[in-house]
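In: need a 3D model of the following:
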Amino acid sequence: MAIAATEGQRRLDALRALALVLGVLGTLVGLLGPVWAGAPDATSLVGVVSGAGACVLGVVILDRRPANRSAWGFLAGGLLLVATTAVYSVAAGQTRAGAMSPADASTVADLAVVGEVLGALAGASLPLFQLFYPDGRLPSPRWRPVLVLYLLGWVAGAIAVGVVAWPRRDPGLLADLGDVDLTVPGSLDPALQVIAATEGFAVLALAMGVAAMAVRLRRTRGNERAQVLLGLWGIGTTAFLIAATAVLFQLGLDAASTVASLIAPLPLLVSVAVAMRRHRLFDVQRLVGQTLTYATVTVLLVGLYAAVAVGLGSLADHIGLGSGVPVAAATLATAAAFRPLLGLVRTAVDRRFDRRTWLAVRTIDEFTARLRAGTAEPADLVEALRRAVDDPTACVVYLDSAHATGEVDSCPVTIGLDGAPADLGEPRPGRMRRTVEAGGAPVALIDLDSRLTDEPHLVQAALTAASLPLENAALHARAAVRLAEVAASRSRIVAADDSDRRRIERDLHDGPQQRLVALALRLRMAQRQPAAGDRAAADVLGDAVAELRATVDELRELTRGILPPVLTDEGLAVALRTAAARLPIPVTLDVSPQRLAPGLEATVWFVACEGMTNAVKHAGAQTVSVQVRSDAATVRLLVRDDGVGGAVIAPGGGLQGLTDRVAAVGGRLRIHSPSGSGTTLEAELPCAS
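Out: Prediction:
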C-alpha cells in the first residue's frame, strides 16, 4: 500500500514538472511575440495577455491539482494560442523587415498556413477546459459521445484548413491572422471558407461547453456550484468583450478595439484562477447576478435611448425642431426608466439564475403576508425558515435582554416562543449560528447546518427577509415571559395573603378568643354563686356574660372570612360542611374528599363560601347546591342557588374579587345569573396552580 502511494505521488510530481516546463516555455514564447513581430500589434499582444496568461494560470492550477483534466485543457489552449501568435509574429516580422525575397515570401506563406491550422485548433480549444471543469470529470457518462464528436470535429477542422490552404498558400493569408500590410488574393477564397467553417465550429463547440457547465450547475451545490458559476461568468464576460471588440472595429475605432481585445481575456483568466484555487467563492452568485443584471439593463437602456432619439429626431425634422430636443428627451427617458428597469431585471435574473435565494426570500415573504392576514401563526415561522434555507434541522430561539439576570450589560437569555427558557447548548461540529437583528437590536439566534456556510448570500437574504416575523415572534415570546412573571407574582400574592389569613386566625383563636371564653366561663360560675341577697351583682354578671358572648360571636364572625383551622386540618369537604351547617337554608354538598394543594383549597373555599353567603344575603334563595370535582388537570367548582338572579360583576364588588382571585391562580370564573332564574358560579382552576 505504501509502494502504491509512493508511485502515485511520483506520478503527480512528474505531471507538475511537465506542466511547469510547458508553462514556462509557453510564457516565454508568448512574451517574445511582440519582439518577433517587429511591432506591438494587436495579435501579438493578445498572445502575451491570453496565451501567456493561460500558460501561467495553467501551471498555477496544476501545481495544486496536477491530475485535473480541465486544468490540462486550459494549459493546452494557452499553448496553442501562444504557438499561433508566435508563428504569426515571426511571419509578420519578416513582412515588416522590408521587401521580401521569393524565399521570404515562401516562408511567410508557409507560416501563414501553419498559423491558420494552429489558430483553428486554438479557437476551438476552450471546450477541452469546459467539458471537464471544475473537477476534471465529464458532467455524466452521457457526455462521452459528445466529447468524441467534439474531438473529431476539432481535429478534422484543423486538418481541413491545412489540406485546403497548403496547396494555395500565399503570403496574403497572413492578413487573415493580423494587421499586416498584405492583401488576401482571390485564390484563397476556398481556404477562407474552410477557415470560416472552423470558426463556426468553434462557436458551436463553445456553446456545447457552456451547455455542459449549465448541466453541471443544476446538479451541484456549495463550492463546486460557485466554481461553475464563476467560470460561466468569466466566459460570458469575455464573450461580451470580444463582441464589443468586433463592434468597435466595424465602427472604425481601432484604438478602442485594441484595448477591448486586450481586456477581453482577463475576466476568464481571473475567474478560472479564483475558482480553481477556491479562494473566496462565497459571493460568486451575487457577482454573476449583478453582472447579468447591469449588462441587461445597459443594453435595454441603450436601446431605449436610441429608439427615443431616432423616433423624436425624425419627428423633429418634420416639424422643424432642433436636434437638442430628441437628445434631451432620450436622456430623460433613460434616466426615468433606470430604477424601475433595474428592479424588474434584478427580479428576473434572481428568479432564473439565483433561484435558491429568490425562492428563499419568496417563501419568507409569503409567510409574512399570511401572518399579517391572520392565516398563519408565529409558531409556523420555524417551518417556513426551514423550507427557505432547505435545512430541516434549523432551530430558532429568541433573545430577551430585559429578562437577563445580573447587571445591565449581562447577556440576553434565550427563550422559546412560549416564553420558557430554551438553550441551544454549546456549538456542535457541523452546525453554524447566526444572530438576527431588527432595529439594531438582536431578536433571535438561529442554529443551522454548517453546509450553508457555502451559501452565505442565501442565508443572509433569508434571515434579512425573516427579520420582521422573527421580531414579531420575539415580542410574543417576551410577552409570554412577562405574563408568566405576572401570574407567578399574583400566585405569590395569593399565597402570602392566605398565609396572613391563617396567621391572624391562629392568633385570634389562640389568644383573645380563648381568654374571652375562659373569662365568660368564670363569670358564669360567679353568676351561679352570688352572695346572698346580692341581686344587683347577679344582674351585672348576667349582662357581662351576655356582652362576652356577643364579643365571642363577633370574633367568630370576623374570622369566618379567614381560613378556618378545619380547612387545613380536615380538608375542603369537612370545611364546607361546617360552613353550610351555619346557613339558615338547606345546602346540598357534592364534594370529593380528595385533598388539594393548600392554595387551591383556599381559593375553592373562598369562592364556595362567597357563593353561599350571596345566595342567603342578596339572592333570597331557598336552596343552594355546591359541587366540587377534580381530575389530574383541573378542579371544577359549581355553586347554584334558586334566588332572584341578576348578579353582575361590579368594580370593587365581591364577585370582582372572586374573579381576580381565581385568575391569580390561572383559573377562570363564569357567572350565569339571569333575572328571576337563580345564579350559577362556575370556576375552573388548574391543578398545577
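
In: only C-alpha atoms from now on, for both contacts and neighbour counts.
Out: Will do.

In: state the helix or strand in which T588 lies.
Out: T588 is part of strand 587-591 when elements are defined by DSSP states H and E.

In: also G343?
Out: Going by DSSP H and E, G343 is part of helix 324-352.

In: kindly report the same for I446.
Out: strand 441-449.

In: show me the helices in the stretch 501-650 of the chain, by range?
Out: Using DSSP state H, counting those that start in this stretch, the helices found in the stretch 501-650 of the chain span residues 514-528, 535-558, 565-570, 572-581, 598-617.

In: one more, so I can put them side by side:
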Amino acid sequence: MTGHDVRAHPLPVALLVLTCAVAVASVPLSAGREPVIDTALYPLNAVALGAAGLLIRMRLPRHRVGLLLAGLGLVGALVELLEGYGYHDTWPGALSVQWGAAWGSPVGAGSTATLLALFPDGRAAGRRWRWLPPFTIGATATLVLGAALSHANDDSYAFTTDGNPYAVDGFDILFHIGELAFAASIVLSIASLVGRFRRAGGMERQQLKLIFWFACLLAVVGPAAAVSYHSNVVVQVAITLLVPLLPVTICVAILRYRLYDVDVLIARTIAYAALTALLAVAWGVTALVLGALLGGGSAWVTAGATIAAAAVVLPLRRRVQDGVDRAFRRARHHALARVDAYLEDLRAGRASADELEGLLRDVLRDPALTLRLLLPGQSPPASVDGPSADRPSVDGPSADRPSTDGSSVDGRVRTLVERSGVALAEVTHAVPEGEPLADVLSRAGLAIEIARLQAEVRHRLAEVEASRARIVAAAHDERRRLGRDLHDGAQQRLVSAGLALRHVQHQLGDQPAASDLETVVTEIGGAIQDLRELAHGIRPARLDDGLELALRELAGRTPLPVRVAAAPGPLPDAVVAAAYYVAAEALTNVVKHAVANTVELRADREDGELVLSVRDDGVGGAEPGAGSGLRGLADRVGALGGRLRLESPAGAGTTLTVRLPCAS
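Out: A predicted model of the protein is given here:
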C-alpha cells in the first residue's frame, strides 16, 4: 500500500462513504419542501468536503485539514438529513430532529475560522498564533451551544412550530457572545493569513493568494448572509454557490494544482467586479438624472441609462484591466508591455523580426525557449533566422490564440501558434510557472507572422540562388565537356587531315596539284586556330591547373600590358570558372572601350571570399547597363552568392571588383 492508495486511509474513506449515503438520503426528504438549489447543492457541498478531505489525506497523510474537511462533510450531510426529516413535522421525533438541525448548522459555519487558522500546512501561523485554533474551536462551541439552548434561533427555518423546544431563558446572551466570538475568530484567522503571506514565498505564497481570493468573496457575501439570508433570494443563491467553493479552493491550494493560474483568477475577479461596479454606478446615475427630467416611468430612462453605462464602461475596460494587471499580475503586465513596445519598434523599422525569439526568451524567463516558423509546404520548418533543417519547430491551433498540444520534448511543452486559421510557428518551452505564455504569444502574433513572412522570403530567395547556381554549374560542366570534345575530337581530326595532306603534297613534288594542296592545308590550319580560340572561350584547359596560371595565360593573350598579382590558393571549381570568365570579360571591355595603357589584375582571399579586381588607367565612365556585358557578369556572380562593384569616374579609369564566397 502506498500513500496514494485509498485502502491506506480507512477513516477518511469511511467518512466519505457515510457522507455520500447520508447526502443521498437527504434529497428525497427535502425535495419540494425547500428551494431546489438548497436541496441539490448543500448535499453536494457535503460530498465535496468529504472528497477534498480524502484527497488531502491521500497525498498528505498527517495533514490536519484533510481530516477536518472529511469530518465537516459528514456533519453537513447529517444537517441536511435532519432538516429534511424535520420538514415532516408529523413524523415521530420531528421536533427533536428540527432542534438538532438548528444547532448543527453553526458547526460548519464556525469551523471555517478553524480551517483558515490552520491553512495551508495544518499548523498555526507561528508561535504568536498558537492560541488561535483553540480560540476558534471555543468560539464555534459557544455559538453551537447558544443555538441549541437559546430562543435566539427560534425564527430559524428549521423549526416548523413555535421555536426551540429546549431553549433555556437567559441563554440568548450566550448565542450573541458566540456570534461575536465567531466574527472575531474569522477576522483573526484572516489576520494570521496576512501575516503568513508577508513571510511566505514561492508556492506557499500562491496557496495563500488562492485562499485570499475565496476570503474576499466570503467577506462580500458572508455579512449579507448573516443579515438577510432568510429574506433575500439573491443572498441565498450567492451563499449557496459560494459554500461549495471552499473545499475546492482549499483542496486545490493544499495539493498545489495549477497554482500559477491564481494570479489570473484574482485579476479577472477584481477586474470583473470593478467593471460591474462602474456599470452599476453609471447606469444608476444616468437613470436618476433622466428619471428626474423625463419621469420615472419613461422607457427612455432605461434605454438612456443602458447606453450611457456602455459608453462609460467600454472605454474604461482596457484601463481597468491594465491597472489590475499592474497591481496583481505584474509579470503579465510587464511582459505584454515589452511585447507592445517591440511591436511598435517593429512597425517603425527600429527592430528586426530576428529579435523575436530572444524577446520571448526574455519576457517568459525561459533561456531555452525555441521558436520555429512553419513555412508553407516545408518540412522540417525553418528557424527564425531562415531555413534550417536541424532546428526544432512549434505550433498551436486556434483562431489567434496559441494552444498547447500536450506533447513534450525532454520535459518541455510544444505550443502551436495560429493566426486567422494559419499555423505560424511552434514554440518549445518549459511548463509555465505563472508566466503569461498564452497572452504573450497571442499579443506577439503579428510579430510572429512578420517573422514567418520574412523567413519565407529568405527561403524563396535561397531556392532561387540555389537554382541559379545549379544552372551556372550545369552550363560550366557543359562548356567543359564541349571544350574537351572539340580539343580531343574535331581539332585532332583536322590536325590529322592536315598532316595527311601535307604528306600527299610532298609526294606530288612540283606538280601543279601540289600548290592547290598548299591552299587547302592553309585553310585547315586556319580552321584549327579557330577551333582553339573557340575552345579557349568555352572553357580553357588551363583552369584545371588553378586560377593563377589561367589568369596569367589570359593576361599574356591580351594586347595590353597586364600586371597580374594572384595567389588565392585552392578554390572550388565553380568559383575558379566564374572568376576566370569575369576577368576575361573585363579585359575584353578594357581593350574595346577603356583606351587604357596598363591594366592591373589581382586575385586573393579575404574573410572566406575570393576578391578579384581589374583596374585600368583608361577614360572611365563605364556603366553596367550600357551594353558593356557587365550585366551578364553580375548575374553570373549573383548565382554564386557573390557581389560585383563597379567604380568608373569619368577620366579616372575603371575598377571592377568581384567578391565570391568560397568554402575551401
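
In: please state their TM-score.
Out: Scored against TM-score structural alignment, normalised by the length of structure 2, the superposed chains reach a TM-score of 0.78; 639 aligned residues with a CA RMSD of 5.1 Å.

In: before we move on, back to that, can you list the buried residues in the strand holding T588 of structure 1?
Out: Buried residues in strand 587-591 of structure 1, counted by 16 or more other CA atoms under 10 Å: V587, L589, V591.

In: residue in structure 2 matching the first one?
Out: Spelled out, that is V587 of structure 1. Matched to structure 2 by TM-score structural alignment, V587 of structure 1 sits across from V562.

In: quick one: contacts for the nearest residue to its match once chain neighbours are set aside?
Out: In this structure, V562 of structure 2 finds its nearest non-sequential neighbour in V599, 4.7 Å apart by CA to CA, 6 or more residues apart in numbering. Contacts were defined as CA atoms under 8 Å, 6 or more residues apart in numbering; by that measure V599 of structure 2 touches L560, P561, V562, R563, V614, R615, D616, D617.

In: do Y294 of structure 1 as well
Out: Contacts of Y294 of structure 1 by CA under 8 Å, 6+ apart are L342.

In: how far apart are stretch 655-663 of structure 1 and its match in structure 2?
Out: Superposing on structure 2 and averaging over aligned pairs (mean CA distance after the TM-score superposition for structure 1), stretch 655-663 of structure 1 comes out at 1.3 Å.

In: wait, stretch 607-616 of structure 1
Out: Using mean CA distance after the TM-score superposition for structure 1, the mean distance for stretch 607-616 of structure 1 is 1.7 Å.

In: buried sites along that stretch?
Out: Buried-residue list, stretch 607-616 of structure 1, by 16+ other CA under 10 Å: V607, A608, C609, E610, G611, M612, T613, N614, A615, V616.

In: check stretch 350-364 of structure 1 too.
Out: D350, F353, D354, R356, T357, W358, L359, A360, V361, R362, T363, I364.

In: in a markdown table, list the buried residues of strand 587-591 of structure 1 along with distance to E437 of structure 1.
Out: Below are the buried residues of strand 587-591 of structure 1 laid out as a markdown table (distance: CA to CA, whole Å):
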| residue | distance to E437 of structure 1 |
| --- | --- |
| V587 | 62 |
| L589 | 59 |
| V591 | 55 |
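
In: which of those lies closest to R372 of structure 1?
Out: Comparing the buried residues of strand 587-591 of structure 1 against R372 of structure 1 with CA to CA places V591 closest, at 47.9 Å.

In: can you pull the contacts of the residue nearest to the closest one when sequence neighbours are not counted?
Out: Spatially, and ignoring its direct neighbours in sequence, V591 of structure 1 is nearest to V628 (4.7 Å; CA to CA, 6+ apart). Taking CA under 8 Å, 6+ apart, we find V628 of structure 1 in contact with D590, V591, S592, V635, R636, L637, L638.

In: please pull up the equivalent of V628 of structure 1 in structure 2.
Out: Under the alignment by TM-score structural alignment, V628 of structure 1 pairs with A603 in structure 2.

In: cool, and G440 of structure 1?
Out: Mapped onto structure 2 by TM-score structural alignment, G440 of structure 1 lines up with G421.

In: now do C687 of structure 1
Out: By TM-score structural alignment, C687 of structure 1 lines up with C662.

In: nearest spatial neighbour of that match, chain-adjacent residues omitted?
Out: The nearest residue in space to C662 of structure 2 (CA to CA, 6+ apart) is E609, at 5.4 Å.

In: wait, the one you found touches R659, no?
Out: Yes: when contacts are counted by CA atoms under 8 Å, E609 of structure 2 is listed as touching R659 (6.1 Å).

In: quick one on the thing from earlier: would you show me how to pick out the buried ones of the contacts of V628 of structure 1 in ChimeraX?
Out: Entered in ChimeraX, the line below selects the buried ones among the contacts of V628 of structure 1, by 16+ other CA under 10 Å:
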select :591,635,636,637,638
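
In: name the nearest of the contacts of V628 of structure 1 relative to A191 of structure 1.
Out: V635 (101.6 Å).

In: contacting residues for the residue lying closest to that closest one once chain neighbours are set aside?
Out: Spatial nearest neighbour of V635 of structure 1, excluding adjacent residues (CA to CA, 6+ apart): L685 at 5.2 Å. Counting by CA under 8 Å, 6+ apart, L685 of structure 1 makes contact with L600, T634, V635, R636, V662, V665, G666, G667, R668.

In: and the strands in structure 1?
Out: 395-400, 413-415, 431-438, 441-449, 587-591, 624-630, 634-641, 668-672, 679-686 (DSSP state E).

In: the longest one packs against which elements?
Out: So the one you mean is strand 441-449 of structure 1. Judged by 3 or more CA pairs under 8 Å, 6 or more residues apart in numbering; DSSP states H and E, strand 441-449 of structure 1 is in contact with strand 395-400, strand 431-438, helix 467-508.

In: and the contacts of the shortest one?
Out: For strand 395-400 of structure 1, the external contacting residues (CA under 8 Å, 6+ apart) are 382, 412-417, 422-424, 442-448, 473-474, 477-478.

In: let's see 6 Å
Out: Strand 395-400 of structure 1 is contacted from outside by P412, V413, T414, I415, G416, V443, A444, L445, I446, D447, A474, using CA atoms under 6 Å, 6 or more residues apart in numbering.

In: which residues touch the second one?
Out: Taking CA under 6 Å, 6+ apart, we find V413 of structure 1 in contact with L399, D400, A404.

In: correct me, but the last one touches P412?
Out: Yes: with contacts counted by CA atoms under 6 Å, A404 of structure 1 reaches P412, the gap being 5.1 Å.

In: so how many other residues sit close to the closest residue to L259 of structure 2 other than its chain neighbours?
Out: Spatially, and ignoring its direct neighbours in sequence, L259 of structure 2 is nearest to Q206 (6.1 Å; CA to CA, 6+ apart). Q206 of structure 2 has 22 neighbours, counted by other CA atoms under 10 Å.
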